[in-house]
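> what follows is a predicted protein model with its sequence.
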Amino acid sequence: MAEHIRIGDVAPRVQYLGDGSRVAFTYPFPIFQAEEMEVRLDGVTLAGGFSVSGAGASEGGSVTLATAPATGATVTLRRRIRVERNTDFQDNGILRARTLNDELDRIIAALQEQREELSSALRQDPAEVGGSFVLPLRGARANRMLGFDGSGDLVVLPRDSGLISAPFPGAVPHTVEDKLAEQLSARDFGATGDGATDDGPALQAAMNAAGASGKALLIGEGSFRTTQPLTLPGAAAGLTMRGTIVYAGSPAQPALTIGDGGAARNASKRHAGLSVVRASVGDWADEAEIGILLRNHDASLIEVRRVEGFTIGIRTLGDGRGFEDCTMVLGRIVNNRIGLDVHTATAEAWNTSIRYHGGHFAVGSTVNTDKDRFGIRLSAAPGAYVAHNRHLFDGPNFELNAEDRPIAGIPFLCEVSSRAIIARGLRMEGCSPFVARHTGGAQDHVYEVAWASQGYAVEIEHVPGATRMGGLVRTLHQAAPHREATRELASVPSLRAAAIRWNATETGFETLACLSSNVSGSPATLQDYVFPALDQFTLTNRGVMLTGGRALGFVVDARGCRDFALSVDADAPRLIVMAFDGENNLLTDSLGQLVLASGQSMVWNATARWWQGAADMTDAGLSRLQAVHLSPAIATAVIGVARISADYELRALRLNCDPRHAPAVMYGLPDLPIGVRSFQAEQAWDPASIAAGASVQANVPVPGARPGDFAQAAYSLATSGVVFLAQIGAQDLVTVTAWNRSGAAVDLNPGTVRVRVVKA
């Protein structure tokens, strides 16, 4: 060896998996001679058929097999040094460093091999000291079992005692039969789970045993085919399924019934992983075809992992007694006409106070395409209890493949007088535009739709026979910010009634500012952009037509509240927002994106100098319900609608905000005389003495007054015999006439004349 070998801290064993073609395998540990390499193939030591290279090298080498191991075969390379010493150091001889290093290297290599083997041996924990682990003599241990006594020391036990105990302090020995009986397994009764054998008799025998012993039954992994219906008696503690029951029997009965009927109370049960599928999807013709029937459960925890292919997937049944106060965890409930049926069969039974978590209710696109389908039904037999109440559904998902088809695909079907049915965060994909169909006296239902492919067009369908307004729908999809804006700030419920004839050509509207998309001159402030009235507003029987360049909006104080929601009754309106700072100066896009909307982008219109929605507000575009968020830079905003792409009729406007705030809506102010129909003014007046039958006049400035408006006048002092008249003789000016109707001169004391102008 040209260089002395080095023994690093490397395990003297390496293992590979064959791939059918590889023949060369490296080893990272050193060996002194090729004969010290042990090669095993699937645990069998090879006597030959390989060559070794790299002996004497510190970094190891490789082993090349004559034939490539099969795919998946285990190849083990292990160093095995002969533990012997056949050399000796001579007295007074020369002690060469190389010879000494060789001896020490072999010792270290042997110790590494011992450590590797000891790591796989049964041994005591380093934290324990003492103990007796010496095997008895061969004769004493023959035909006996190896175990540990109460001190944890090694002991042998008779094989035929059948006693075992848990390896923990306080454990009591008991028989193997008792241990196996703690939980029954369907395989203990001959069930195979191979998907081909009829496991029905074995499954029923196992269920009968669980009922007779009061124990829980385990149906393990696999597909357990059955041609007979199955029943788990109510006396059984519960059922745990890791596999699936495949039902290939008659469709006119439940595939799996759990619990007893009549007066039985199946309480405090735990059923987990229930999974039942029909061998082939039925035609949904018979409601007796049920996947899982749960009877009279109380205070139980039930998990349904999968039920598929039945007319009714799951039925919870109050039958003689009631079904109540349970928690149900729902998984995949697919290709059933009715996914879950909440049902009662007798007048003295009930079905109430159940909590449901999850549930994926779906129907394939090719399954019974001519038939209605429902996710959850609340129903009752004729004459049975109908006041089902307090059912709470958390996060169900409905994909019913009925959208744009002449069939119903509705998440909830309520055929009873149910109360307080609450569904939270549900999802609707490919459903009808109804979250529920009510056929009876249901009321106080709340359906919270978190997402719907139908957009906002989700309602409760009340068919003939329904006797109550069944509840409400909270559509959060594309509308959550709008839904939470519940404080009404301003409302114009009828644009037609709110119209103000400003003059012969211009029209204004109560509470609203009139806007133009192209203001002339050099406008810079709020007062330059908002007008009490403009021309080109065409009134209709129900509202006003917004024509080119015209807009209407609410002016709001945005210093304390930044989130608003606008509701509009119009054909296809376009949202707009104008922004101003604390000095009422216009803010442009030079400060960045100042306005955000909840369901569309807001873009800057440099001509109109406002932010406008990227699309019209429509149901089809999921942009009807818009909330807006304003930048902190905005102190005052105008929020409204404009005519952008086509003329449209505007009938009503409402502005809401978060109920924590109550910002001011600005109109009818001295510096902002918009949105008002009447104007008041007053001034001091000391009329001259008025002869009998004569009159005197005073002119009172009233900004906004126009010829044709109604005008009234009054005086602050008693005026017996003197009548005060008002007329608008010129724009913004009201002429007040004091007429002495008495037969003698009247000299009024100084007072205040007050006038009021009302526009038509």
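Received the coordinates, thanks.
> going by C-alpha atoms from here, please, whenever you check contacts or count neighbours.
Will do.
> next SSE downstream of the strand ranked longest in the chain?
Ranked by residue count, the top strand of the chain under DSSP state E comes out as strand 350-362. Using DSSP states H and E, the next helix or strand after strand 350-362 towards the C-terminus is strand 373-380.
> any idea of the angle that following strand forms with strand 350-362?
170 degrees (axes from the mean of the first three to the mean of the last three C-alpha atoms, to 10 degrees).
> contacts for strand 373-380?
Contact with strand 373-380 is made by 336-345, 361-362, 386, 388, 398, 400, 408-416, 418, as judged by C-alpha atoms under 8 Å, 6 or more residues apart in numbering.
> that strand: how far from the chain's middle?
With C-alpha atoms, centre = their mean, to the nearest Å as the basis, strand 373-380 stands 22 Å off its chain's centre.
> and the next helix or strand past it?
Downstream of strand 373-380, the first helix or strand assigned by DSSP H and E is strand 389-394.
> that following strand vs strand 350-362, what angle?
Using the same axes, to 10 degrees: strand 389-394 against strand 350-362 is 30 degrees.
> who does strand 389-394 touch, helix- and strand-wise?
Using 3 or more C-alpha pairs under 8 Å, 6 or more residues apart in numbering; DSSP states H and E, the elements in contact with strand 389-394 are strand 350-362, strand 419-429.
> take this one as well and set it beside the first:
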Amino acid sequence: MAEHITIGDVAPRVQYVADGLLAEFTFPFPIFEEADLEIRLDGTVLVGGASISGAGSSEGGSVLLAEPPAAGTRVTLRRRLRIARATDFQSNGVLRANSLNDELDYQVAAIQQVADEVTGAVRLDPADGGELVLPLRAARANRVLGFDSNGNVTVFDRGTATLGVPFAGGVPRTVEDKLAERLTARDFGATGDGVTDDGPALAAAMAAAAASGRALEIGEGAFRTTQPLTLGGGAAGLIMHGSILYAGPAGQAALTLGDGAAVRNAAKRYEGLRVVRATLSDWEDEGDIGLVLRNLDASLVEIRQVEGFTIGIRTQGVERGFEDTTLILGRIVNNRIGLDVRTETAAAWNTSVRYYGGHFAIGSAVHTDKDRFGIRLSAAPGAYVAHNRHLFDGPGFELQAEGRPISGIPFLVEVNSRSVWARALRMEGCSPYVARHTGAAQDHVYEVAWASQAYLVDVDYAATATRVGAVVRASHQAGAFREASREIAAVPNLRAARIRWSNTEWGFEKLACLSSNVGGTPTTLADFAFPALDSFGFTDQGAVLTGGRGLGFVVDARGCREFALAVDADAPRLAVMCFDANKALLTDTGMPLVRASGQSLVWNAEARWWQGSADMADATLTRPQVVRLAPQVAFAIVGIVRIGADYEVRAMRLGCDPLFAPPLVYGQPGLPHGVRELVAEAAWDPASIAAGASAQINVPLPGARAGDFASAAFSLATSGLVFLAQVGATDVVTVTAWNRSGIAIDLGAGTVRARVVKA
């Protein structure tokens, strides 16, 4: 060595996990020569086949292998020195610093090597002290190593009953007895390597568990079987960490849990169940089932995966019931029917079962021409058909049927079930139906939390269905809207609700007419809520909004902040105008005064309203909208306007949370919109009216127009007089008192009342 190296505080070992590509590996500790480095591949010392660089360097070096190790190989590089003194200092010789440093470096390196090896050894805690000395070879042969009451090393006979347990009151048992507490598949020779046929070993293990009343454990790995398997009801349960890979005959159940016939399988616990078909089923034979659960009662089942069968899972009542059990579902993939809730005989039942979760999915390229269903409720011919009180909580369905001429429906109900509830469903790529009913099922409730079709999801009643009554609650993009169940106002027929205000202007019952181009300097609610406007069109079914026109409900928002607008129209556009407590217009100041539930709102400065960024349409899931007003908004107009193209409006409704009952503003002084009938009165003391003569008075009535139906009355007795009314001029009703009697009549001072009704 030209110069001595520095031995730093660096562990003399480094490990890597090979990726199958890298052939060069570095080591951060120094070595004196190449022979000091040991290379291990998964515990095997490599001899040759590598070049080492960096010997004699304080920073370490690198190893270049002849070829990259296989992916996953553990590569270990460690310093291995001969513990020997190969040099000596001469008596009375020159003691050179380099020679002394080299010797000390070698000693430090050797000490680090010993310290690294001691790290992996069993040793006493520093606070314990003492010695651990093994008995002599002859004394410990064929015996069990343990510790006595003082914690010292001792040996016991293999069949001893004196081994204690670390708990007060524990009963000593043999090791064999302790190990036999739980049966495992590997106890019977199962390998779990995914290649060996573990069917006979699994069958033997299941038979032993059923006979002994113990739980069976199937460990990690893929346990391939070429025969169907059954774990009888005598077993306490099944715990799986790996999976069963079924490569057996088609048309049979891969794994059956519980006894059939009239046996009650109660209080069972099955955990981590995984059953995978080695090859995908053709989906033709319904006997091809992944997992069958028979006659369970008050049990707990956790299913992690069932994949590749015609029917993934079947809960089965066989001459007895399947009931009061909880199932936790995982991946239920590539099965034509993911879960089949079934009865087999007239004496069986399937009721009161809770299903949590479940991802029911089909691959995009799997049997693209065949119908598929997530969950089926079924019965064998002649079997009991009243499957009642099932709860499905939070299942997800990805059935790859959207846009294809096949059915991909979450629930297929072929029985006369009652009170089946499904909550918080997710539908992705399904048909536009959450369920298909083919019999007399009723009182089903399907709550859809998310769906490609959102609020258009429905129940498909087949021609054979004899009952209806299922409820679909689709909340995707409509959750807040569905909670607004108090109706504030309704105009169920825009055509029938139209009001002829004048020869050219039209208004509508309960609605204010809106314009995008209000002249002058409007600042208050009355300036924008018009009782009528021109340019509205009409069809046989409704009104047509043309350029610059809109319709809206005027609400008092001081006690309620959220309003739901429902509109039957051709792609309407939402619009909201905001006003303060004095009915003064509120404009955009950078702070959002109103927000919508399903789309963004943008400020239209010219029209002075917030309008939707898109039309309210089913295709974009923006039709049902809830608007929320800021606290400073006391009054608002919530409605629709024409933005891009003319469209027909047939009906409008406004709702809110049933906790509130906000007033609808219309037909008030200064806000005459929304009413057909206008009234006014005036004080009148006419002079004496001769027989056959008449007297007149003009009563101001804003909104009165020529052509309105007019009538009048007087507050005093008018025997012999007839009161006539007509709209003599705009905003004026002329009232005539005609004396039809044969004598003069002198009315006293009173009040004349005028009334007009719009056509």
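Looks like it came in fine. Just so you know, these numbers come straight off a predicted model, no measurement behind them.
> superposed, what's their TM-score?
After superposition, the two chains reach a TM-score of 0.88 (TM-score structural alignment, normalised by the length of structure 2), with 750 aligned residues with a C-alpha RMSD of 3.8 Å.
> make JSON lines out of the helices and strands packed on strand 389-394 of structure 1 and add mean neighbour count and distance to residue 303 of structure 1.
JSON lines is the format used below for those (neighbours: other C-alpha atoms under 10 Å; distance: least, C-alpha to C-alpha, whole Å):
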{"stretch": "strand 350-362", "mean neighbour count": "23", "distance to residue 303 of structure 1": "9"}
{"stretch": "strand 419-429", "mean neighbour count": "20", "distance to residue 303 of structure 1": "19"}
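> possible to save those as a markdown table with distance to residue 288 of structure 1?
Formatted as a markdown table, those follow (distance: least, C-alpha to C-alpha, whole Å):
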| stretch | distance to residue 288 of structure 1 |
| --- | --- |
| strand 350-362 | 19 |
| strand 419-429 | 25 |
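> contact partners for residue 296 of structure 2?
258, 264-268, 321-323, 325.
> in strands, which of those appear?
Reading strands off these with DSSP E, I get 265-266, 321-323.
> from the residues you listed, which is closest to residue 251 of structure 2?
Nearest to residue 251 of structure 2 out of those is residue 322 (C-alpha to C-alpha; 22.9 Å).
> thinking the closest one is in contact with residue 295, fair?
Yes. Residue 322 of structure 2 sits in contact with residue 295 when judged by C-alpha atoms under 8 Å, with a separation of 4.5 Å.
> between these two, which contacts overlap?
Common neighbours of residue 322 of structure 2 and residue 295, counting by C-alpha under 8 Å, 6+ apart, are 315-316.
> tally of neighbours for the residue nearest to residue 147 of structure 2 when sequence neighbours are not counted?
In this structure, residue 147 of structure 2 finds its nearest non-sequential neighbour in residue 153, 4.7 Å apart by C-alpha to C-alpha, 6 or more residues apart in numbering. Residues lying near residue 153 of structure 2 (other C-alpha atoms under 10 Å) number 15.
> ok, now residue 459 of structure 2?
Residue 459 of structure 2 has 19 neighbours, counted by other C-alpha under 10 Å.
> likewise for the one 10 residues further on?
Using other C-alpha under 10 Å, residue 469 of structure 2 has 12 neighbouring residues.
> distance of it from residue 447 of structure 2?
Relative to residue 447 of structure 2, residue 469 of structure 2 is positioned 14 Å away (criterion: C-alpha to C-alpha, to the nearest Å).
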